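Trainee: below are the sequence and a predicted model; questions follow.
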Amino acid sequence: MTKVYVLHENSEWTVHLTKRLEELQVPYEEWHLDQGIVNLTEAPPEGIFYNRMSASSHTRNHRYAPELTSAVLAWLEHHNRTVFNGSNALRLELSKVLQYTALEASGIKTPKTIAAVGKENIVKAAQELGESSFITKHNRAGKGLGVQLFHSIEGLRAYIDGPTFEEPVDGITLIQQYIKAPEPYITRCEFINGKFQYAVKVDTSEGFELCPADTCQIDDMFCPVGETQPETRLTQPKFQIIENFNDPIIEKYENFLKQSEIKVAGIEFIRNTNGDIYTYDVNTNTNYNADAEKEAGRYNMLQLAKMLKAELEKKYFKVESV
């Protein structure tokens, strides 16, 4: 029996999709790829494959899940299986360096960034960047891993020599221009099947770690997403879907996703005080905030499930014309 196969390493982030697949009566199977084997001497099953591997898998003790997923995707693509968010999407998910070079190649402005390996080179990179304020972040990240704001080289040096320094899983730390926004928020644009769905205004007043997943609200206080826990959140939610969002950047994003062979993504940008847009993150394992969607009456996991169902029916359940 042909079905939809969901490739991932975190069931808590995938359950919202599988519930929608069940609602639509779509046959599916989860491939939890924190460990396993890939038998290259055999052909994979027929079906539609959707990759949801996350760059932050190592924070859940799934250190080699991306590498295993890369092998699985190569196997699937070798046998010409239909894959949503295949090998190139995974490459970009796992490297902000690759994201930024691909975005710039598509005419999309990114913040000035220098990649460094080694603590002394992190300091040298900050000196070379020449900005009075700058941030650090991990090249392979997710959930805002390693994001710190600095206003001096001395502050950076104290951090990297201190006990709170976070070593990136791939060894690469990025030093990046700090974009000061007139108001403390960023915008996240969501795409399904390469097409824009909606934009979300995300309050950044409490920090940089901005995972929209509902499970973060329960399990990870460093990833606050929309529940009214602190008093500062009583006036407005952390995530708000922007009604009728329309900006020329959307067309650029859709072209970028097409060129990059990415079907499902969340792309984040920030505006500076002049209104210029800087794009700084492409998330191919995008999640959606339930409270924001309920308020707006928009349900992206449902749209995603419908896309997978349509592709399954198109490829395997065609009705012959009379």
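Mentor: Perfect, thanks for sending it. These figures come from a predicted structure and were not determined experimentally. Numbers count the residues shown, from 1 in each chain.
Trainee: please count neighbours and contacts with C-alpha atoms only from this point.
Mentor: OK.
Trainee: strands along the protein, start to end?
Mentor: Assigned by DSSP state E, the chain shows strands spanning 3-8, 28-32, 47-51, 82-84, 113-116, 134-138, 148-150, 173-177, 185-192, 195-203, 239-242, 265-271, 277-283.
Trainee: between these, which gets nearest to residue 258?
Mentor: strand 195-203 (9.5 Å; Cα to Cα).
Trainee: residues contacting that closest one, please?
Mentor: Applying Cα atoms under 8 Å, 6 or more residues apart in numbering, the external contacts of strand 195-203 come out as 184-191, 210, 237-243, 245, 250, 254, 300.
Trainee: for this structure, longest helix please?
Mentor: helix 300-316 (DSSP state H).
Trainee: got the angle for it vs strand 185-192?
Mentor: 20 degrees (axes from the mean of the first three to the mean of the last three Cα atoms, to 10 degrees).
Trainee: and helix 300-316, how far out from the chain middle?
Mentor: Centroid separation for helix 300-316 versus its chain: 21 Å, with Cα atoms, centre = their mean, to the nearest Å.
Trainee: tell me which strands and helices it is in contact with?
Mentor: strand 3-8, helix 11-23, strand 47-51, strand 185-192 (3 or more Cα pairs under 8 Å, 6 or more residues apart in numbering; DSSP states H and E).
Trainee: go again using 6 Å as the cut-off
Mentor: On a contact count with 3 or more Cα pairs under 6 Å, 6 or more residues apart in numbering; DSSP states H and E, helix 300-316 meets helix 11-23.
Trainee: take the one below as the second:
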Amino acid sequence: MTDLAILYEHPAWFTPLFAALDRRGVSYAALMPDGHFDPANRMAPAPFVFNRFAMSSFLRAGEHPIFHTMALLDHWRRAGAQVINGPEVLAIDASKARQLSLIASLGLAVPATRVVHRAADVVAAAATLTFPLVVKANIGGAGAGIIRYDSMDELRAAVADMTLPNSIDGVLLVQDYVPARDGKITRIETLDRRYLYALDITGAGTFDLCPADACQIPGAPIPMVSTDPAPELKQAAEAIARAVDLDVGGVEVMIDDRDGTPRFYDINALSNFVAKPLDVLGWEPHDRLVDYLIARIEGARG
């Protein structure tokens, strides 16, 4: 049995990770969440399982495996595997509502938000906020399921016409539209709960801010540049990573142009890293990730 199994579903995003593992001679099994599993089978595919599962998978398959994967990772952990970005992390990744609650519990600012589970409650929730606002799917990915509304009449019409965003779990967020300073957000990546690197991403109004090539708008790539966030932003991202027990993942923050407040709004446990990292960062973050995986495996061997 190999020491490492990688569970993933996107056909292209993890080619750089697999290449980095191959360069270092690390044996691994690349698995996709297809088929079935037997909950009475106490065998895990490897001592270490690395969850590389994307919330945006529901965009690529009508019969998405998000909830199946939560159960599968929990099953493998009960069978004795150490799961990197385990089922609890995946559960946080799969709920923007839980993410915002966790972030706010740390004393960090978030966009003003109301969480609802019925379209009929959206107007009442919006009445406690100001316009413009956005309605978000609780489970999104690559900017999916986010619509801006500039007036109550516009929102009422969307409710009546049943054109609100849909979330595969039925939960919606009604949220203040934060004007991001300079039209940019900062994505802070962490590894082993410590700061790894950060990107400034311009084009906050598009909502599609995934750093992987596959997420960018065809013919209109979103500008992404390496940045060095203020120490308090790095510390906040690390605090979030510790609170989530996040082995590897990104945290997104924007500066509210109205008052200069940093507002954290998204936790992403995928961290497929930026495309063309040597051009953007000057170094390859997958090498650091492989260092971490090797250290975990060797540490378990004693």
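Mentor: Done, it's in. None of the values given here were measured: they were computed from a predicted structure.
Trainee: circling back: pick the most buried one from the strands of the first structure.
Mentor: strand 173-177 (a mean of 25; mean count of other Cα atoms under 10 Å).
Trainee: post-alignment, that strand versus the second structure, mean distance?
Mentor: Compared with the second structure after the fit, strand 173-177 of the first structure shows a mean deviation of 0.8 Å (mean Cα distance after the TM-score superposition for the first structure).
Trainee: residue contacts, the residue nearest the centre of the second structure?
Mentor: The residue lying closest to the centre of the second structure (Cα atoms, centre = their mean) is residue 268, at 1.9 Å. Residue 268 of the second structure makes contact with 93, 249-250, according to Cα atoms under 6 Å, 6 or more residues apart in numbering.
Trainee: how about JSON lines for the residues you listed, with distance to residue 262 of the second structure added?
Mentor: As requested, the contacts of residue 268 of the second structure are arranged in JSON lines below (distance: Cα to Cα, whole Å):
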{"residue": "93", "distance to residue 262 of the second structure": "21"}
{"residue": "249", "distance to residue 262 of the second structure": "19"}
{"residue": "250", "distance to residue 262 of the second structure": "16"}
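Trainee: what about the aligned residue in the first structure for residue 69 of the second structure, distance to residue 89 of the first structure?
Mentor: Under the alignment defined by TM-score structural alignment, residue 69 of the second structure is paired with residue 69 of the first structure. In this view, residue 69 of the first structure and residue 89 of the first structure are 12 Å apart by Cα to Cα, to the nearest Å.
Trainee: now residue 123 of the first structure
Mentor: If you go by Cα to Cα, the gap between residue 123 of the first structure and residue 89 of the first structure works out to 31 Å.
Trainee: which of those two has more residues huddled nearby?
Mentor: residue 89 (25 against 18; other Cα atoms under 10 Å).
Trainee: residues in contact with the more buried one?
Mentor: With Cα under 6 Å, 6+ apart, residue 89 of the first structure has these contacts: residue 262.
Trainee: relative to residue 262 of the first structure, how far out is it?
Mentor: 5 Å.
Trainee: one more: residue 63 of the first structure?
Mentor: The gap separating residue 63 of the first structure from residue 262 of the first structure is 23 Å, by Cα to Cα.
Trainee: who has more neighbours out of those two?
Mentor: residue 262 (23 against 16).
Trainee: if I line the two up, what does the more buried one land on in the second structure?
Mentor: Per TM-score structural alignment, residue 262 of the first structure is aligned with residue 246.
Trainee: so who does that match touch?
Mentor: By Cα under 6 Å, 6+ apart, the contact list for residue 246 of the second structure reads residue 85.
Trainee: let's see 8 Å
Mentor: Taking Cα under 8 Å, 6+ apart, one finds 85, 89, 192-193, 269 in contact with residue 246 of the second structure.
Trainee: can you tell me the closest non-neighbouring residue to the counterpart of residue 96 of the first structure in the second structure?
Mentor: Under the alignment by TM-score structural alignment, residue 96 of the first structure pairs with residue 96 in the second structure. Nearest non-adjacent residue to residue 96 of the second structure, counting by Cα to Cα, 6 or more residues apart in numbering: residue 138, 5.1 Å away.
Trainee: map that neighbour across to the first structure for me.
Mentor: By TM-score structural alignment, residue 138 of the second structure lines up with residue 139 in the first structure.
Trainee: do residue 150 of the second structure as well
Mentor: In the first structure, residue 150 of the second structure lands on residue 151 (TM-score structural alignment).
Trainee: please report how far residue 79 of the first structure lies from residue 42 of the first structure.
Mentor: Counting by Cα to Cα, the separation of residue 79 of the first structure from residue 42 of the first structure is 10 Å.
Trainee: whoops, residue 13 of the first structure was the one
Mentor: 30 Å.
Trainee: looking at these two now, which is surrounded by more residues?
Mentor: residue 13 (19 against 9).
Trainee: sorry, back to before: quick one: map the residue nearest to the centre of the second structure onto the first structure.
Mentor: Checking TM-score structural alignment: residue 268 of the second structure goes with residue 283.
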